[in-house]
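Undergrad: Fold the following.
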Amino acid sequence: MKLTPRYNVAPGTWITAVRHPRDDAPLVMDEVWWGYRPHWAKEKAPEPINATVEKVATSNYFRGAFAHHRCLVPADGWYEWLPVGGRKQPHFLCREDREPIWLAGIWSQRPDGTPGCAILTEPARGVAAEIHSRMPLALDAESLEPWLDPHLTDRETIRHVVHHLPAERITHWPVSMRVNRPTQDDAELIEPVDP
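TA: The predicted model follows:
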């Protein structure tokens, strides 16, 4: 699969993920729809883009995917918006060393047969809490393999072997308001600006 840089990834689009398409299948890096609706859900069922760490293992809507269909979404960072003077200033959040971030996700086969995913979120930590109350669940390097292990299905075991990226490794800066338009997608979007 050829990866093309994207700088403004909107929900309801195809995104890259690493996953086991079946329990006995090798890992693949392919595209999944950023919107989670399991194949058994009704036509008007919600299609969330996120699932909270507090409920993902126990919610009827998510728990099957949490136990059997976890995935990783590679990213350089993510955007959040900080209210400033009656408007919302976008910020880019990333690792201080600018290394890739692996976001924890779950996926399910959608009613149309394609895979769809939701990214897990947790309460914001460190400097991320300056911008927003929640953040994606970014995993540390040692957690990637167990997160993807299809044979690891017990909630408590997963909780003990999977850890988030330390908060002190995350930084942020204000970026262009152009990021508010999904049609804008270029490297300048993640460059710092003077708000």
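
Undergrad: Please make it C-alpha for all contacts and neighbour counts, starting now.
TA: OK.

Undergrad: ok, so what distance separates A75 from E168?
TA: A75 sits 18 Å away from E168, going by C-alpha to C-alpha, to the nearest Å.

Undergrad: Give me the more crowded residue out of the two.
TA: Taking other C-alpha atoms under 10 Å, A75 and E168 do not tie; A75 has more neighbours (20 against 12).

Undergrad: Show the contacting residues for that one.
TA: P100, I101, W102, L103 (C-alpha atoms under 8 Å, 6 or more residues apart in numbering).

Undergrad: Buried ones among the residues you listed?
TA: Buried residues within the contacts of A75, defined by neighbour count using 16 or more other C-alpha atoms under 10 Å: I101, W102, L103.

Undergrad: so which of the residues you listed comes closest to G35?
TA: Distance ranking of those against G35, using C-alpha to C-alpha, places L103 first at 14.9 Å.

Undergrad: The closest one against A141, yeah?
TA: No. Look at L103 against A141 with C-alpha atoms under 8 Å: they stay out of range, at 11.2 Å.

Undergrad: Among the contacts of A75, which ones are in strands?
TA: Filtering the contacts of A75 for membership in strands, criterion DSSP state E, returns I101, W102, L103.

Undergrad: a markdown table please, covering the residues you listed and showing distance to H39.
TA: Below are the ones in strands among the contacts of A75 laid out as a markdown table (distance: C-alpha to C-alpha, whole Å):
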| residue | distance to H39 |
| --- | --- |
| I101 | 29 |
| W102 | 26 |
| L103 | 23 |
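
Undergrad: Second input sequence below; structure requested for side-by-side comparison:
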Amino acid sequence: MCYSTRQTREREELEKILSVKALLGEVDNDLELIHFHANGWSHPLMWIIPQEEPNNITPGMWGIMPSKSKGADYKEYFKNYKTFGGLNAKSEKLFDHFIYRYSWEHKRCLIPIDGFFEPHNTKVKVKGKDFKVPFYFKKKNNDPIYLAGIYTSTSDGYNTFTILTKDATPMFANIHNEKFRRPIIINDEDMDAWLANGNTEDDVQNLIDDDLWEGELEAYPITKDLYSRTIDSNRNNIIEKVEYEEVSIEY
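TA: Predicted structure coming up:
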């Protein structure tokens, strides 16, 4: 699953790369949504490219909520709806889930990020517990990654989104070796197709099935500070490579 991401590009740079403009509404015009480590469980605001406004980036809260709910009440909502915190959505349920089925057709989105983090279970026990190590995934050429998502617009005007996932491909199964899932990453050449109106279920499914080839990605282990509740992980050097004797896989 994908619960942690990184996005360090300033708004102006994203606007230039994507040929879009920021759509902010009543949000501060100087808003910069920079996250060295965006922890999904804190439901941060992140940039999304919404299907309804494909020439814009706009803030969206990570953690999808029903459109009839109030985004301002997200803490209370997620206290009662704990399953994945609305952070991820299985693409296999996209067309029939009670929230997702109202979004797949007209409210697909892209989430531009630098990279994302996934845990690896080393199968080694330390003090009787599994020794898990975070890995950082990014494109080999350091270009942005475009995660596939869907979003809702709540009754009080919040955009809330979730990241779509599917069964792990070999690289992900080797590293993310408990959940065996991977986020769906839209190919650069398919971005317009993902956001296009009029897509059928088959059109959307084909884009999911034929998403970014994992060979364009690299992944490596980083500090376990990422998991700490007492150490600040939202720092620039959080993605520095760390070697662990316990990690025996090739990456």
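
Undergrad: Quickly check the contacts of A75 of the first structure for the two that are furthest apart.
TA: Farthest apart among the contacts of A75 of the first structure by C-alpha to C-alpha are P100 and L103. That separation is 9.7 Å.

Undergrad: joint contacts of those two?
TA: Shared contacts of P100 of the first structure and L103, defined by C-alpha under 8 Å, 6+ apart, are found at P74, A75.

Undergrad: which outside residues touch stretch 166-179 of the second structure?
TA: Counting by C-alpha under 8 Å, 6+ apart, 1, 90-92, 118-121, 135, 180-184, 214, 249 sit against stretch 166-179 of the second structure.

Undergrad: ditto for stretch 4-15 of the first structure
TA: 31-35, 49, 73, 179, 182, 184-187, 189-190.

Undergrad: again, 6 Å this time
TA: Applying C-alpha atoms under 6 Å, 6 or more residues apart in numbering, the contact partners of stretch 4-15 of the first structure are E31, V32, W33, W34, G35, D185, D186.

Undergrad: could you flag which of these are buried?
TA: E31, V32, W33, W34, G35, D185.

Undergrad: just the strands in the first structure please.
TA: With DSSP E, the ranges of strands along the first structure come out as 14-19, 28-34, 50-52, 70-75, 77-84, 87-95, 101-109, 115-123, 134-136, 170-174.

Undergrad: now, of the ones you listed, which is deepest in the fold?
TA: When you average the neighbours per residue for each of those (mean count of other C-alpha atoms under 10 Å), strand 101-109 leads with a mean of 25.

Undergrad: and it, what other elements does it pack with?
TA: Strand 101-109 of the first structure is packed against strand 70-75, strand 115-123, with contacts defined by 3 or more C-alpha pairs under 6 Å, 6 or more residues apart in numbering; DSSP states H and E.

Undergrad: Superposed on the second structure, what's the mean shift for that strand?
TA: Superposed on the second structure, strand 101-109 of the first structure shows a mean distance to its aligned partners of 0.4 Å (mean C-alpha distance after the TM-score superposition for the first structure).

Undergrad: What span of the second structure is that strand aligned with?
TA: Strand 101-109 of the first structure corresponds to residues 145-153 in the second structure, going by TM-score structural alignment.

Undergrad: Tell me the gap between the matching stretch and the middle of its chain.
TA: 8 Å (C-alpha atoms, centre = their mean, to the nearest Å).

Undergrad: outside of it, which residues touch it?
TA: The contact list for stretch 145-153 of the second structure (C-alpha under 6 Å, 6+ apart) reads 67, 107-114, 159-164, 184-186.

Undergrad: quick one on the thing from earlier: tell me which of the contacts of stretch 4-15 of the first structure is nearest to L152 of the first structure?
TA: Nearest to L152 of the first structure, judged by C-alpha to C-alpha, of those is V32 at 21.9 Å.

Undergrad: Report the contact partners of the alignment partner in the second structure of the closest one.
TA: In the second structure, the residue paired with V32 of the first structure according to TM-score structural alignment is G60. Contacts were defined as C-alpha under 6 Å, 6+ apart; by that measure G60 of the second structure touches L45, M46, N159, T160.

Undergrad: how close does G60 of the second structure get to W194 of the second structure?
TA: Distance from G60 of the second structure to W194 of the second structure, by C-alpha to C-alpha: 18 Å.

Undergrad: circling back to that earlier point, let me have the strands of the first structure in TSV, adding distance to T157 of the first structure as columns.
TA: TSV is the format used below for the strands of the first structure (distance: least, C-alpha to C-alpha, whole Å):
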stretch	distance to T157 of the first structure
strand 14-19	19
strand 28-34	24
strand 50-52	18
strand 70-75	14
strand 77-84	28
strand 87-95	27
strand 101-109	16
strand 115-123	17
strand 134-136	21
strand 170-174	26
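
Undergrad: Indicate which one of the ones you listed is closest to G64 of the first structure.
TA: G64 of the first structure sits nearest to strand 101-109 of all the strands of the first structure, at 8.8 Å, using C-alpha to C-alpha.

Undergrad: hang on, isn't L27 of the first structure packed against H20?
TA: Yes. Using C-alpha atoms under 6 Å as the test, L27 of the first structure is close enough to H20 to be in contact (4.7 Å).

Undergrad: Show me which of the two is the more surrounded one.
TA: Each of L27 of the first structure and H20 has its neighbours counted (other C-alpha under 10 Å); H20 has more, 20 against 15.

Undergrad: Apart from its neighbours in sequence, what residue is nearest the residue nearest the centre of the first structure?
TA: When C-alpha atoms, centre = their mean is applied to the first structure, the residue found nearest the centroid is I119 (3.5 Å). Nearest non-adjacent residue to I119 of the first structure, counting by C-alpha to C-alpha, 6 or more residues apart in numbering: G105, 4.3 Å away.

Undergrad: ok, the one you found to G35 of the first structure distance?
TA: As for G105 of the first structure, its distance to G35 of the first structure is 11 Å (criterion: C-alpha to C-alpha).
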